[in-house]
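Undergrad: Sequence and computational prediction follow.
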Amino acid sequence: MENTATTATIPDEIKGWNWGAFSFTYLWGIGNRTYLPLFALIPVFSIIWAFVCGFKGNRWAWQNGDYQDVASFKQVQATWNRAGVWAFAVNVLVSILVIIYFQLLITNLGHPFY
């Protein structure tokens, strides 16, 4: 069977958001042999670049990967997507807890915590 991953066309089935590329940027890039996500190592720029990786991740992985068909591509990226969604959810939860903690700390300044 011909390796369709090397062709210039991107199948419609794989277009869309990639949570793995968004959440794990450069790690996802190394794992998928696409190195543009390494730009996420640049401070501040990494925030913007994470969104670019989320939008372009499937395209980059398809073009640089060694996938025999769309099904094998989707199977690999499904694992990255599950991990990416969990990582994003944990980061949001931790951020909310930190904000609540510091809000409580600020409102109780000058008062002992006992």
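TA: Alright, I've got the coordinates. Numbering: from 1, shown residues only.

Undergrad: CA atoms for contacts and neighbours, from now on please.
TA: Fine.

Undergrad: Go through this protein and flag its longest helix.
TA: Counting by DSSP state H, the longest helix found in the chain is helix 70-107.

Undergrad: put this beside the first:
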Amino acid sequence: MRNHLKSSRSNKHIFCAHCGTQNPANDYACSRCGERLAKSKTDSSSNIEYVSCHQCQDTNDARSQYCWTCGCEMSESIPVASTSNIQATATSNNQAGDSASTSPNNLTHPPSNQVDSQQSLNAGTQKQAPHTTEEIPLQNTSGKSNGEIPHGVKRWNWAAFLMPAVWGLFSGVPFTGLLFAAAFLPSNAQLLIMIAASLFLGYKGNELAWRGKKWRSVEHFNSFQQQWTSWSIRLSAVIGVILVIFIFSQTGG
């Protein structure tokens, strides 16, 4: 392949882009190879790609093998973007940016970097936030006349039902001692008073005992009442057996 020296830029000569032969500027075709002679200029309405000559920096068709201005071989040409390509690229980028910003997915789903930042912020806030879901221990309201009755205390009391007078003296319900005075009343009155007192104290005994005496805790209160229930059942069973024996002995006599 022939090497061509750089010539001065003038309108008198033009080099063939196909074979590099110098021809008069007014010729239509190359005198050596017969290819059409044409000057390469960037055209905004054309889709042809252009390159820049590394010697004279003039613009040539990317398909040219030789520069039309200086005749230098285009082996080290530099790509040149045409005006139409630049405008098309800019328009495409703008449309892509607009579609991305107005996409429904982008409106409902923020960018991943924003999501990561928000998640990190939320994680830090959760670590710094104090724990508010811990159970607060119940206040001991025993021994107060208007103290709140815990849920574990509201139940039937068998000790107060079976032995109301004695149970009340040890459980903080001292007025039950008045039941001993019923012994001086007629038998019918004694029976009615004892039945009414037993039913009332069996139902309300725990509440009266909780407010009438200071207890260490609900567990302590329930343990005390269970112990008295055990004693009252045993004592009632013994008294019942004695009464049955007494009745049979009187009937047999």
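TA: Sure thing, it's come through. This one's a predicted model, so the numbers in the text were calculated from it and none came from an experiment.

Undergrad: Can you give me the buried ones in the strand or helix carrying residue 206 of structure 2?
TA: If you go by DSSP states H and E, residue 206 of structure 2 is part of helix 187-212. Of all the residues in helix 187-212 of structure 2, those buried under the rule 16 or more other C-alpha atoms under 10 Å are 190, 194, 197-199, 201-212.

Undergrad: who touches stretch 23-34 of structure 1?
TA: Contact with stretch 23-34 of structure 1 is made by 20-21, 35-41, 50, 53-54, 60-61, 64-65, 80, 84-85, 87-88, as judged by C-alpha atoms under 8 Å, 6 or more residues apart in numbering.

Undergrad: Spit out the contact partners of residue 96 of structure 1.
TA: Neighbour list for residue 96 of structure 1: empty [criterion: C-alpha under 8 Å, 6+ apart].

Undergrad: Map residue 58 of structure 1 across to structure 2 for me.
TA: With TM-score structural alignment as the criterion, residue 58 of structure 1 lines up with residue 206 in structure 2.

Undergrad: how about the longest helix of structure 1: buried residues?
TA: 70, 73, 74, 77, 80, 81, 83, 84, 85, 87, 88.

Undergrad: ditto for stretch 93-102 of structure 2
TA: Under 16+ other C-alpha under 10 Å, stretch 93-102 of structure 2 has no buried positions.

Undergrad: burial of the nearest residue to residue 54 of structure 1 once chain neighbours are set aside, as a residue count?
TA: Using C-alpha to C-alpha, 6 or more residues apart in numbering and skipping residues adjacent in sequence, the residue nearest residue 54 of structure 1 is residue 22, 4.2 Å away. Using other C-alpha atoms under 10 Å, residue 22 of structure 1 is surrounded by 27 other residues.
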